[in-house]
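Visitor: dropping the sequence and predicted coords here.
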Amino acid sequence: MNWEVFKGLLSGANKYSTAFGRIWLSLVFIFRLLVYVVAAERVWSDDHKDFDCNTRQPGCTNVCYDHFFPVSHIRLWALQLILVTCPSLLVIMHVAYRKAKEQRHRSAGRDDHRCTYPDPGKKRGGLWWTYLLSLVFKAGVDVVFLYIFYRFYRNYTLPRLVKCELPPCPNVVDCFISRPTEKSIFTLFMVVITCICIVLSLVEATYLIGKRCHECLLASSGGSRRHSQDGALSHAEPTGTAGQVFHGVDYKPATASIPTTASSPGTLPEEETLP
């Protein structure tokens, strides 16, 4: 395995992920991939060789082993790791496609000075949907493999003794599994890490959806606020250049009554009225 290529892919996926995505990627790399490469392969290396049955009937041991181990743990984990990391590579490929498109746009020599993707790694538009679908796919793959493990190996544990009566076995034979306790511990460890990865994927998907809904609500509230302000300005009365308010043609100004005083000509007080 070329670790430099894998390191580049890992750093690229980590660059375009959220905080939850970085935690998920660290768990997959440290607690799943490294455990698989360093320890799990060695634990299951002798599963067929040390599967002993108390019979010398040719073919009986192989048939019983195939019945109790239809698919080896180690191969199921390898397939699970491949499928669960593919969506992260799809996100990287989508970002690379955006960068290539933006590069072609710039190399075309256009004069509009507009960028197709100002920030190719920003989760907007199609990249947002690609990232969200990758989270759903990763969680779905882990759930499916947990179900497969549960169907093949009840309670995710291995018994010490199994009884087999499949042909060509002459009768019910006892078969013994190699290191069942150690294999059960590794199986439970991988199951717990898988459950944590499922929770992280669902939390990250919820975070992305909640963030997008919050942005949409802010945009709609800002648009309605601007609309209400424009409506208030349109209904306001126009004023003149000097601040004078213009009125319609049928407007009549209010007249103030002038009180009569003693100094007014043509009026006399009642005391001075001639008989």
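Guide: Perfect, thanks for sending it. Residues are numbered from 1 along each chain as shown.

Visitor: drop to CA atoms for contacts and neighbour counts, all remaining ones
Guide: Will do.

Visitor: now the strands for the stretch 1-150 of the chain?
Guide: Using DSSP state E, counting those that start in this stretch, the strands assigned to the stretch 1-150 of the chain run over residues 52-53.

Visitor: against that first model, consider the following:
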Amino acid sequence: MDWKGLQGFLSGVNKYSTAFGRIWLSVVFVFRVLVFVVAAERVWSDEQGHFDCNTRQPGCVNICYNHFFPISHIRLWALQLIFITCPSFMVVLHVAYREERERKYRAKHGENTRLYDNPGQKHGGLWWTYLMSLFIKTGFEITFLYLLHYVYDSFKLPRKVQCDVSPCPNMVDCYVSRPTEKTVFSYFMVGASILCVILNICEIFYLISARVVALKHRGSAQTASRKFHPDVDSDGCKSSHNE
């Protein structure tokens, strides 16, 4: 998989992210993608080839491996990384849409006119898009954590599993290769995922709090304006006594 290409696409998100969003992106690429590519893929590269059972019954080893490991940790984490980074493209596409509207507006009304003060500023629809992307990312993170725990019943990999699935002749013992090393990486990836969830929740609260404060300041400014200019209504228009 071309993780460098994904990083190149997401690097543009930094321009529109808050401080929490920049930390989240750093955690994803340093503690998750980099660890995944450099170390985790190699640790799980021999998972099926070194899954040994104390029987030579044809098909028994493959059936037991599929029974206990229906989906590889590596493939599940790869899907997780793809799903949690895709919502960030919503923000990039929304900003690109705004920039295109800005370009067309200037072409029609002149270069000195502006439709947006800053197309990347999180106001109006872009604020909602950014907030929705955070909720989607958080939902994906929690869903994949639940799937990992549900499929394997634990984040810890056992040293030995017992299998009696057909065509195994009886109860056979099967041994997982490098279980301690795989357990360490499992806990590390789970911990990084939980950290990303916490960062997403902090960013959600930050965005909502900043929006509430901005609305309060705007309301206070409008109240003060009406107090000093009683002939101006709430829309900034002078009231007419003739109407």
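Guide: Done, it's in. As the structure is a computational prediction, the values presented were derived from the model and not from experiment.

Visitor: list the contacts of the residue nearest the centre of the first structure.
Guide: Centroid-nearest residue in the first structure, with CA atoms, centre = their mean: residue 205, separated by 2.9 Å. Counting by CA atoms under 8 Å, 6 or more residues apart in numbering, residue 205 of the first structure touches 132, 135-136.

Visitor: just the terminal-to-terminal distance for stretch 54-63 of the second structure.
Guide: Counting by CA to CA, to the nearest Å, you get 14 Å between the two ends of stretch 54-63 of the second structure.

Visitor: average offset between the helix of greatest length in the second structure and the first structure?
Guide: In the second structure, taking DSSP state H as the definition, the longest helix is helix 179-228. On superposition with the first structure, the average gap between helix 179-228 of the second structure and its aligned counterparts reaches 0.8 Å (mean CA distance after the TM-score superposition for the first structure).

Visitor: just how off-centre is that helix within its chain?
Guide: Averaging C-alpha positions (CA atoms, centre = their mean, to the nearest Å) puts helix 179-228 of the second structure 13 Å from its chain's average.

Visitor: returning to that earlier point: just the buried members of the contacts of residue 205 of the first structure?
Guide: With neighbours counted using 16 or more other CA atoms under 10 Å, these contain these buried positions: 132, 135-136.

Visitor: check contacts around the closest residue to residue 142 of the second structure other than its chain neighbours.
Guide: What sits nearest to residue 142 of the second structure in space, not counting adjacent residues and going by CA to CA, 6 or more residues apart in numbering, is residue 197, at 7.7 Å. When the contact criterion is CA under 8 Å, 6+ apart, the partners of residue 197 of the second structure are 138, 141-142.

Visitor: try it again at 10 Å.
Guide: When the contact criterion is CA atoms under 10 Å, 6 or more residues apart in numbering, the partners of residue 197 of the second structure are 24, 134-135, 137-142, 191, 203.

Visitor: and the contacts of residue 205 of the first structure as TSV, adding distance to residue 115 of the first structure?
Guide: Rendered in TSV, the data for the contacts of residue 205 of the first structure read as follows (distance: CA to CA, whole Å):
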residue	distance to residue 115 of the first structure
132	25
135	28
136	31
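
Visitor: wait, which of those residues is closest to residue 162 of the first structure?
Guide: Using CA to CA, the shortest approach to residue 162 of the first structure within the contacts of residue 205 of the first structure belongs to residue 136, at 37.9 Å.

Visitor: which residues touch the closest one?
Guide: 87, 198, 201-202, 204-205.

Visitor: run the last query once more with 7 Å
Guide: Under the criterion of CA atoms under 7 Å, 6 or more residues apart in numbering, residue 136 of the first structure has no contact partners.

Visitor: and it, what pairs with it in the second structure?
Guide: When the structures are aligned by TM-score structural alignment, the residue of the second structure matched to residue 136 of the first structure is residue 135.

Visitor: do you know how far its match is from residue 159 of the second structure?
Guide: Here residue 135 of the second structure is placed at a distance of 37 Å from residue 159 of the second structure (CA to CA).

Visitor: kindly report the same for residue 146 of the second structure.
Guide: Here the distance between residue 146 of the second structure and residue 159 of the second structure works out to 22 Å (CA to CA).

Visitor: same question for residue 21 of the second structure.
Guide: For residue 21 of the second structure relative to residue 159 of the second structure (CA to CA), the value is 39 Å.

Visitor: between the two, which one's more packed in?
Guide: For residue 21 of the second structure against residue 159, the residue with the higher neighbour count under other CA atoms under 10 Å is residue 21, and the figures read 20 against 12.

Visitor: show me the contacts for the aligned residue in the first structure for the more buried one.
Guide: Under the alignment by TM-score structural alignment, residue 21 of the second structure pairs with residue 21 in the first structure. Listed by CA under 7 Å, 6+ apart, the contact set of residue 21 of the first structure reads residue 204.

Visitor: same check, this time on residue 194 of the first structure
Guide: Residue 194 of the first structure makes contacts with residue 142, as judged by CA under 7 Å, 6+ apart.

Visitor: can you tell me the closest non-neighbouring residue to residue 173 of the second structure?
Guide: Using CA to CA, 6+ apart, the nearest residue to residue 173 of the second structure is residue 162, at 4.7 Å.

Visitor: and that neighbour, helix, strand or coil?
Guide: strand (DSSP: H, G, I helix; E, B strand; the rest coil).

Visitor: look up how far residue 23 of the second structure lies from it.
Guide: Shown here: residue 162 of the second structure relative to residue 23 of the second structure, a distance of 43 Å by CA to CA.

Visitor: residue 120 of the second structure too?
Guide: 19 Å.

Visitor: same thing with residue 86 of the second structure?
Guide: Distance, residue 86 of the second structure to residue 23 of the second structure, using CA to CA: 17 Å.

Visitor: got it, and residue 180 of the second structure?
Guide: Residue 180 of the second structure sits at a distance of 30 Å from residue 23 of the second structure (criterion: CA to CA).

Visitor: how far away from the center of its chain is stretch 127-137 of the first structure?
Guide: For stretch 127-137 of the first structure, the separation from the chain centroid amounts to 6 Å (computed by CA atoms, centre = their mean).

Visitor: any idea how many residues pack against residue 224 of the second structure?
Guide: Residues contacting residue 224 of the second structure under the criterion other CA under 10 Å number 12.

Visitor: repeat for residue 5 of the first structure
Guide: Each residue near residue 5 of the first structure was counted by other CA under 10 Å, and the total is 9.

Visitor: so where do the helices sit in the second structure?
Guide: 3-11, 19-27, 34-35, 41-43, 60-68, 73-85, 88-109, 125-152, 179-228.
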